[in-house]
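[1] okay, predicted coordinates and the sequence, questions at the end:
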Amino acid sequence: MAMIPRGMQVPARWRLLACGLFLMASCSIAAGADEGIVDVHALPQIEGAVEDISRPDPYSVEYRVPTRQAVTLPAVQKLLSDNGWVPYVMPLEEKSSLLKFRKGRQGLSVHFTQAPGRPDQSVVYYTTDRIYGNVPFPEGASDIVFDGTRPYLGCIAPTPLDATSDFYSSQMAAIGWQKLTPETAARWTRGLDETVPNGLRAFYAHADSKETGFYQQKPVMLTLTRRDDGRTHVDIRVAPFALPGELKADSDLAGLPRPSPTKTAMGLGSASDNKREMSAAAMAELPAVLAFYHRELAARGWHEDGSAPLAPGDEVAIKISSAEETGLLRLGRKYDFTMVSLTAQLKDSALAARAKAKKEADDKFLGDALGAAKQLITADEARRKVQAAALSDAPLNALADSKTPLPLPENAEGVNFEGGEGRLEFSSSSSVKALTAFYRASLKPAGWKEQPSVINQPNMAMMEFSKSGKSISMTVMQMGPKVNVSANGSGLVIAAAKPVEAKSRQAKVVQTKSKEPLTPDPDSALPVPTQHSSTGISSTKFPGSEQSFRTELEASIPAELGEVLAFYRTELTNRGWQEKADGAIVTAERAELAFTSPEGPAVLKLGRARDETTVSLVQRNPQAAAKADIMPKAGQARLMLGNMGPKEASLTINNQTVKIAAGAGGPQSPKGPMLDLPPGKYQYALRLPGRPARTESLTVAAGDAWGLLVGPNGDVLPLQMY
């Protein structure tokens, strides 16, 4: 930053230019000078100061000095005091590191920092303060507490009472304050109480003035009190009759009432906590604050149970109670504030009732969660059975002209082979049983030896083959209406191989026209013909909720695809659904249509399998998803993780590892970890203590929300939530 050391020699031509600029600037400054604002750039600075001129500001200045803060602070205080600046502190800010000074009707704030990277140097900041309510400081006064916004002044004058009274009589008038009489004060009050034991009191008002900066100034009360040491205590504050007599309620703090206006306020706890506290400095007289709490506490069902012992600083202490809590209200005076302290503590009976209610709620939530998990598992099993029923067990033939080292079945779809990496993936409409039989029959004659495997289920099988030092690992798993096959190993590696894609041989479509028109099943939540060979409906929602995020119908209909398509167009239109023309696909073998339903977007997919038409109808409810905070970000998918097991689990996906605490997604932690992912296919690995990692895959699309729930036995249940 740009710096100019004080005392630096400047070339003559620079001085000449500076004089010209000064003459031009002085004309405009004189025209718009504000006597209430000090020129901070003209203030004295410590010897050796280097001023920062990189950010010119007429209201603040910053300079660096070659001394530590502990040395710089008293030096600046003395420097400013020697130049007529009087130090003071703000009410309730006695421990602030910010220094405050006043000179006439000008104010100044000073603070310090250590120079960056130089503990032996410090930086001094001067900032202007505007004083809106100026009152005189007695010369030589001590213990000065001042706030120029109201104003408030508390100090000790070194002179006796009479001399101090004479000082204020002359100096208040000199800066425009006019002493009030009962007649001139009639607009505010019916009488002036000027009686003070061992002292005197007077009231003053000040008219609006552009020259002195006063605007809508409230009358003030001057109180002078004789001290035992011969000095005089001075107190100037807004006159009580100019303060609000009835206070309005501000926003609650910690669920407890707060009056308005306040200078400071803070709260600890909330209405659901066992203990809560609220404290504030109210800008009002104590009777007005007390009346506020009489009113507000009664309106909230609190009762006053008598006085409590006074603590230091208290003027009022009242015990209070409600049906569930006991509390204590303390009021006292400090400076011109009424200090408020309000605490509330749950009764033992209420604590026990809350604990019981929480346990019952937790038990209910856990029961609902386990019930929902069982329903989801049951629905998932039913859906898999429906999908498996549509898969073909018919023997498979090898696809002709395949360029992969591993034979492909004739109905392989979406083939992705990377010979350099030794990876092969594809999907098929045949069953797990048919595909495993195909590969066992194809690889054994070629000399491949199969290793025993413990995973050989109707919906998933794993196979290991070896031959001449090479190996192939295969996973055959049902994924929705298709079976996914993935293989890898050295037996698939081909040098300099390029990824290839193979197209499946289109199966011959045999469509049998139904004997009678398709009629809707009246008991189904989503339309399905009564002439179905299989059907299943599932929905996803949180325990205790009545709204589903996603409802899916799957069915198999012994009818032509065209008939089924016509049925759904008619039935969905009758339900108020509107078909969207964009992106519609209709062929002899498949159809995919998008709809807008009253609850939200929906998609109908039709296909052919085993001489029947397969149906997948999915309806989403974005309003329910957004309310439950499972709605993914635009263009992304959301993954929600839960763990019903007894031990912490960790899941790695998309190069991120997330720990899933035991019980996450349960009553103690209803919301488990969540991830937002770009659309795509992901491999994920689940790790549990003492168990080998389990690797699975998950394909997500933009707008999807999936849940991965770790079961008590370590199984992972993937569930599309939205």
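    Structure received. This one's a predicted model, so the numbers in the text were calculated from it and none came from an experiment. Numbers count the residues shown, from 1 in each chain.
[2] C-alpha from now on. contacts and neighbour counts both.
    Noted.
[3] burial count for residue 158?
    For residue 158, the number of neighbouring residues by other Cα atoms under 10 Å comes to 18.
[4] surely residue 462 is within a strand?
    Yes. With DSSP: H, G, I helix; E, B strand; the rest coil as the criterion, residue 462 is located in a strand.
[5] show me the contacts for it.
    Remark: with contacts taken as Cα atoms under 8 Å, 6 or more residues apart in numbering, residue 462 is in contact with 453, 454, 455, 456, 473, 474, 475, 476.
[6] can you flag the buried ones in these?
    Neighbour counting by 16 or more other Cα atoms under 10 Å classes 473, 474, 475, 476 among those as buried.
[7] need those residues in TSV (columns: distance to residue 217 and secondary structure).
    Rendered in TSV, the data for the buried ones among the contacts of residue 462 read as follows (distance: Cα to Cα, whole Å; DSSP: H, G, I helix; E, B strand; the rest coil):
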residue	distance to residue 217	secondary structure
473	88	strand
474	87	strand
475	84	strand
476	85	strand
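[8] out of those, which is nearest to residue 228?
    When the buried ones among the contacts of residue 462 are compared for distance to residue 228 (Cα to Cα), residue 475 wins out at 96.9 Å.
[9] below is structure B, check it against A:
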Amino acid sequence: MTMITRGTQIPAGWRLLACGLLLLASASLPARADEGIVDVHSLPKLDGAEEDTSRSDRNTVSYRVPTAVPATRAAAKKLFAANGWVPYVRPLDENNGGLVFKKGRQGLSLTLWLGGPGQSGLDYSPTRIYSNVPFPEGAVDLVYDETRPYLGCIAPTAIEATADFYAKEMAAIGWRKLTPETAASWPNADLTASVPNGVRAFYDHPDDDSTGFYRQKPAMLTLTRRDDGRTNVDIRIAPFALATNLEAGDTAGLPEPKPYKSSSGRGNARTATRELIVAALADLPAVEAFYHREFAARGWTEEGQAPLAPGDEVALKFSSPEENGVLHLGRKYDFTMVHLTAQVKESVLAARAKAKKDADEKFMKDAEAMTKQVLAEDAVRRKAQAATLSDAPLQALAGSNTPLPVPENAQEVESGDGRLEFNSTSSVKALAAFYRAALKPAGWKEQPSVINQPSMAVMEFSKVGKSISMTLMQMGAKVNVSANGSGLRVAGAKAAPSSKSASGDQASAQAKASAPLEADPDSALPVPKQHSSTSLGTAKLPGIEVPFRRELEASVPAEIGDVLAFYRRELTKLGWQEKSEGAVTTADHVQLAFASSQGPAMLKLGRANGETSVNLVQKNTDAATKADIMPKPGQARLLLGNMGSQEAVLTINKQTIKVAAGAGGPQSPKGPMLDLPPGKYQYSLKMAGRPARNETINIAAGDAWGLMVGPTGEILPLQMY
């Protein structure tokens, strides 16, 4: 034999030879296959099978056949039975439309599915057998659980032959018959109990790599003689190996014994009825003891026996201060079946209903008081704001290319596609007079309107089949003018030439305040002392100290840059954080969003009448949520109310909503609410005996507006959040 001493240089050819021999040796030792898992790709298929490769993989075979599901199921069952596979059903799974089979230590699951008209499909997938027990040849009514020792069936042989079969086959797959000596580790084990008209034996089984067996709790085999000469077979976990002091879970607020095979619940602490259904892996006495313990721990009182339902062995009544209940216990397979129901007492339901009614009435009363407060504050604010609006006659803005003339002080003008919108610091009265004077010479005829108030006017014009609808509405310290109609798709009226220059704002913008701006200490929201006008509106429920919306309107005789610097300084002192999203900062317009400690806020600055106009709004998210006016994320909310004496019908966004008379009052349900995407909406209001009203509302994401129908049919829009 050739020897190579340590440290000797080995020729390269020898090293290659050694590597080659090593590769040959390793190639001759293939990886050991998992004998407990069947290769589904080697299994037979039904005639006409067309494999669906999109559903198949290494552990699944999927194919279609040209037969309906019932015929396919019967054919598959016959095919696999002919190949040595024994069908069974799992406990509590009797209604499953699929098929499960066992062959030795391998399991197989077949799932059937609809494959189209006159077609069906099958999926093959392996099932691991964790607890292998022998099936007698020719046995029927097999119920088997591959995850634990459980088998119920009828063997075709007499009890003696069946006992011999199990003595031989249980030993063949590694089960060991328990004796008093081998059962010593189970203190409560009783191996001597006799079975009427039958025999019983106990087994255990260690882990075994050679048989692929997984350690299980000891099993009890019971064979009983039948009148027809056959034998009932029952294998289950030995009673002495089952838990006796069960752990407690909770489903639907009801005590749930553990361990269990399945558990489901319905209801919760807020529902009138609760229900729990459990298949517990324990003997009935242990489950009954569990409920005696849990009822006492929860302060529930047992009220004696209840009538037994089919399948019951125990039925108990119980009660708590708020509920009455019934516990049903029975046996099925090796489970203790639990059915527990709890029903809220009628007296408690009545008390809950009264509490809800009282809360609703209080909410409605608070809402009515809030509405009156908001209306009163709005009237005061509008009156103060109206004082800043000019009634002076207006001239048309020279050089305007809008389809209608606009006044010389028009701001934020938008037009196109049959619409026109702008803001003005003139009054509703002055703007209405301007358009009557401008459109009448151009041949437009005004139609009568019932809405002609100091804060709002609706004007309708027509000419040769064309129409124009205009709404003039005071919005704070400005008036919003919106017009639409077929008459705006052509140049229905030309702007009259004017030599007057709209230069008042430009001239005044050159002036600066003589002193630095200082904060007014008496204002709830920051405003310069040097303001020429100011008003503060709030929206809150009675009894709630913090309003859920505050709005400051002011006019300051200072440049817009100085006012902006003032607000950035003062709001920072309050801990407000300026946000960059959507920020606009120009020479005559500022719009900035802030995050305050209470919620979102918005600052808007503009120029009007030689001064800087201020609009500062702060929202309180928590207060709005409590008031139930918070819109859904990304949407706006409309709250509809009707202070009139008859039903109102509102149509908006292709939705028609009926608002009952008095809706929003203490004696009526809460008025309808509507969540809409942000945008500008036209809406109409109809009431019996009154002309229809058409209005427009512009809503932004995160806003909540109230549309309140007044006693005389007018609509008052109020921004609530």
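    Yep, that arrived. Keep in mind the model is a prediction, meaning the values are calculated, not measured.
[10] re earlier: go through the buried ones among the contacts of residue 462 of the first structure and say which is closest to residue 82 of the first structure.
    Out of these, the one with the shortest distance to residue 82 of the first structure is residue 475. That distance is 88.1 Å, counting by Cα to Cα.
[11] and that closest one, what pairs with it in the second structure?
    Aligned counterpart of residue 475 of the first structure in the second structure: residue 471 (TM-score structural alignment).
[12] list the contacts of its match.
    Applying Cα under 8 Å, 6+ apart, the residues near residue 471 of the second structure are 456, 457, 458, 459, 480, 481, 482, 483, 695, 696.
[13] what does the second one align to in the first structure?
    By that I understand residue 457 of the second structure. With TM-score structural alignment defining the correspondence, residue 457 of the second structure maps onto residue 461 in the first structure.
[14] got a list of what that match touches?
    Contact partners of residue 461 of the first structure, counting by Cα under 8 Å, 6+ apart, are 432, 436, 455, 475, 476, 477.
[15] and if we set it to 7 Å?
    When contacts are counted by Cα atoms under 7 Å, 6 or more residues apart in numbering, residue 461 of the first structure touches 455, 475, 476, 477.
[16] of those, which stay in contact in the second structure?
    For both residues aligned by TM-score structural alignment, their matches' Cα atoms under 7 Å, a contact is called conserved when the aligned residues also meet in the second structure; among those this holds for 455, 475, 476, 477.
[17] ok, for the third one, nearest residue in space, not its chain neighbours?
    Put plainly, it is residue 476 of the first structure. What sits nearest to residue 476 of the first structure in space, not counting adjacent residues and going by Cα to Cα, 6 or more residues apart in numbering, is residue 485, at 4.6 Å.
[18] quick one: map the one you found onto the second structure.
    Going residue by residue (TM-score structural alignment), residue 485 of the first structure aligns to residue 481.
[19] next, find the distance separating its match from residue 636 of the second structure.
    Computed with Cα to Cα, to the nearest Å, the distance linking residue 481 of the second structure and residue 636 of the second structure is 22 Å.
[20] returning to that earlier point: reformat the contacts of residue 461 of the first structure as JSON lines; add distance to residue 346 of the first structure.
    Formatted as JSON lines, the entries for the contacts of residue 461 of the first structure read as follows, by distance: Cα to Cα, whole Å:
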{"residue": "455", "distance to residue 346 of the first structure": "57"}
{"residue": "475", "distance to residue 346 of the first structure": "59"}
{"residue": "476", "distance to residue 346 of the first structure": "60"}
{"residue": "477", "distance to residue 346 of the first structure": "57"}
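[21] out of those, which is nearest to residue 625 of the first structure?
    The closest of the contacts of residue 461 of the first structure to residue 625 of the first structure turns out to be residue 477 (Cα to Cα; 29.7 Å).
[22] isn't that closest one up against residue 460?
    Yes. Counting by Cα atoms under 7 Å, a contact exists between residue 477 of the first structure and residue 460, whose distance comes to 4.2 Å.
[23] what is in contact with these two at once?
    When contacts are counted by Cα under 7 Å, 6+ apart, the set common to residue 477 of the first structure and residue 460 consists of residue 432.
[24] which stretches of the stretch 1-150 of the second structure form helices?
    Remark: helices of the stretch 1-150 of the second structure, listed N- to C-terminal, are 12-27, 69-82; assignment by DSSP state H, counting those that start in this stretch.
[25] how far is the first one from where the chain is centred?
    Okay, so that is helix 12-27 of the second structure. What separates the centre of helix 12-27 of the second structure from the centre of its chain is 65 Å, taken as Cα atoms, centre = their mean, to the nearest Å.
[26] next one: stretch 432-449 of the first structure
    Using Cα atoms, centre = their mean, the distance from the centre of stretch 432-449 of the first structure to the centre of the chain it belongs to is 55 Å.
[27] list the buried residues for that stretch?
    432, 433, 434, 435, 436, 438, 439, 442, 443, 448, 449.
[28] tell me the residue in the second structure aligned with the first one.
    Per TM-score structural alignment, the equivalent position to residue 432 of the first structure in the second structure is residue 428.
[29] ok now do that match, which residues does it touch?
    Neighbour list for residue 428 of the second structure: 454, 455, 456, 457, 472, 473, 474, 479 [criterion: Cα under 7 Å, 6+ apart].
[30] hmm, which of those residues are the buried ones?
    Buried by 16+ other Cα under 10 Å: 455, 456, 457, 472, 473, 474, 479, out of the contacts of residue 428 of the second structure.
[31] which SSE is the last one in?
    With elements taken from DSSP states H and E, the one containing residue 479 of the second structure is strand 478-484.
[32] buried ones in the helix or strand following that strand?
    From strand 478-484 of the second structure onward toward the C-terminus, using DSSP H and E, the following helix or strand is helix 504-508. When neighbours are counted by 16+ other Cα under 10 Å, the buried residues of helix 504-508 of the second structure are found to be 505, 508.
[33] residue 15 of the first structure in helix, strand or coil?
    helix.
[34] that one - how many residues pack around it?
    12.
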